[in-house]
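Participant: starting from these lines, generate the structure:
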Amino acid sequence: MGLCNTPLRLRRIAASVTAVAAAFALAGCGSLIGRSQAEDIAEINVSSPELRDGKPLPRDYSCQGTQGSPPLRWSSQPLSKAKSIAIVVDSHTSSEAAVHWVLYNIPATTTELGPNAAADPPEGSGQAKVTSGRVGYDAPCRTPGSYRFTVYTLDGKVDPEKGSTLPEILKQIADQTIARGRLTAVDIE
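Facilitator: Model (predicted):
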């Protein structure tokens, strides 16, 4: 190929890269946590009395508010292998991606968390150090952006070693996921 064909070649490469990225995203591999290696991922219905899917995150649950983590509810088909629940809150803005909260080892029988559960998590659960370096709910600040509240049912418990990093904990969650559901807020009110 000569230099005169370079723009065409670059467009083809860009189209190929875009197609591969889209395929990964559609397969669930485009998020911070990725898709579990489980054969079947069941669906979890995630809702909140304070959040609406596709609507703005209420200011009270952002860095400008004082409410802490929002209340969440979830339901799915009965899963006999369920051993625990994990919640991951992450964001994607035009300039960065971040994890705002990781709560794991929630008892498998739990189906909801009240407001500010990060301040008083369920007994036996743990919270990871998030992107900012804080432990607990690090309220989102940036707008525009999307804020994903993802609930995972796991077939085991997360067992981080002392000093485990965020990616290590997220990998344990991904490797044990048997069901997943998400509620996404877009921007902040």
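Participant: can we go C-alpha only for contacts and neighbour counts from here?
Facilitator: Will do.
Participant: off-centre distance for stretch 79-87?
Facilitator: 16 Å (Cα atoms, centre = their mean, to the nearest Å).
Participant: tell me the buried residues in that stretch?
Facilitator: By 16 or more other Cα atoms under 10 Å, the buried positions in stretch 79-87 come out as 82, 83, 84, 85, 86, 87.
Participant: do stretch 58-75 as well
Facilitator: 58-62, 67-74.
Participant: which one of these is nearest residue 149?
Facilitator: Of all the buried residues of stretch 58-75, residue 72 has the smallest distance to residue 149: 8.6 Å, by Cα to Cα.
Participant: might one say that that closest one is in contact with residue 117?
Facilitator: No: contact between residue 72 and residue 117 fails when scored by Cα atoms under 8 Å: they sit 9.4 Å apart.
Participant: for the comparison step, fold the sequence that follows:
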Amino acid sequence: MAFDYDPYKFLPELPTFEVTSADFAEGEEWKLPQASGAFGIPGGGDVSPQLSWSGFPAETKSFVVTVFDPDAPTASGFWHWAVANIPATVTEVPSGAGTPGAPGLPESAVTLRHDGGAHGFIGAAPPAGHGYHRYIVAVHALDVDVLDGVTPDSSPAFLGFNVFGHAIARGLLTGTYEVA
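Facilitator: A predicted model of the protein is given here:
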């Protein structure tokens, strides 16, 4: 099954910057640590990938990191991770930073609930036979230090609405996963 929906196509075009990961390359399939044991993938670890970013605008004041599956069999996709208020001095997060209580995110960072209902990162778990799903890692550079009103209980959609008014650049990195 081929998918081509681009969730960023309908948003304003922004300057881009580079996002990389030691755990996967652009278009590459995620490995078991990034799959979801919580959602039934045998050996899945629900471990957020290592991420680094560079080349963002000098006037950046903070970052937002999200992981979104636009190919989930819902009308709204599936949010796997959403973190706001990462200071502009932070340009990388280690593998596993999305696990609640794990080191790797600055104290100021606000981790929202993923679409599975818990805080932190939830790994890939597309339905068996549904084909490859894309996991779009987006890092947004913002013109504010803090997104007022965004709390751990905010939805990723609410976060996105707030990012819309403050994003000055966007970096994307897409992984895939399939359950045969």
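Participant: before we move on, the earlier item: so which of the buried residues of stretch 58-75 of structure 1 would you say is closest to residue 91 of structure 1?
Facilitator: Using Cα to Cα, residue 62 comes nearest to residue 91 of structure 1 of the buried residues of stretch 58-75 of structure 1, at 11.9 Å.
Participant: one step back: which ones among the buried residues of stretch 58-75 of structure 1 lie within helices?
Facilitator: Using DSSP state H, the subset of those located in helices is empty.
Participant: hmm, which two among those residues are most spread apart?
Facilitator: Farthest pair in the buried residues of stretch 58-75 of structure 1, by Cα to Cα: 59 and 74, 22.4 Å.
Participant: any chance of the buried residues of stretch 79-87 of structure 1 in CSV, plus secondary structure and distance to residue 145 of structure 1?
Facilitator: Listed next are these as CSV, based on DSSP: H, G, I helix; E, B strand; the rest coil; distance: Cα to Cα, whole Å:
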residue, secondary structure, distance to residue 145 of structure 1
82, coil, 32
83, coil, 33
84, strand, 29
85, strand, 26
86, strand, 23
87, strand, 19
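Participant: export those to a markdown table and tack on distance to residue 19 of structure 1?
Facilitator: Shown next, in a markdown table, are the buried residues of stretch 79-87 of structure 1 (distance: Cα to Cα, whole Å):
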| residue | distance to residue 19 of structure 1 |
| --- | --- |
| 82 | 35 |
| 83 | 37 |
| 84 | 35 |
| 85 | 33 |
| 86 | 31 |
| 87 | 30 |
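Participant: all helices of structure 1, in order?
Facilitator: Going by DSSP H, structure 1 shows helices at 6-26, 166-176.
Participant: any idea which of those is most buried?
Facilitator: helix 166-176 (a mean of 19; mean count of other Cα atoms under 10 Å).
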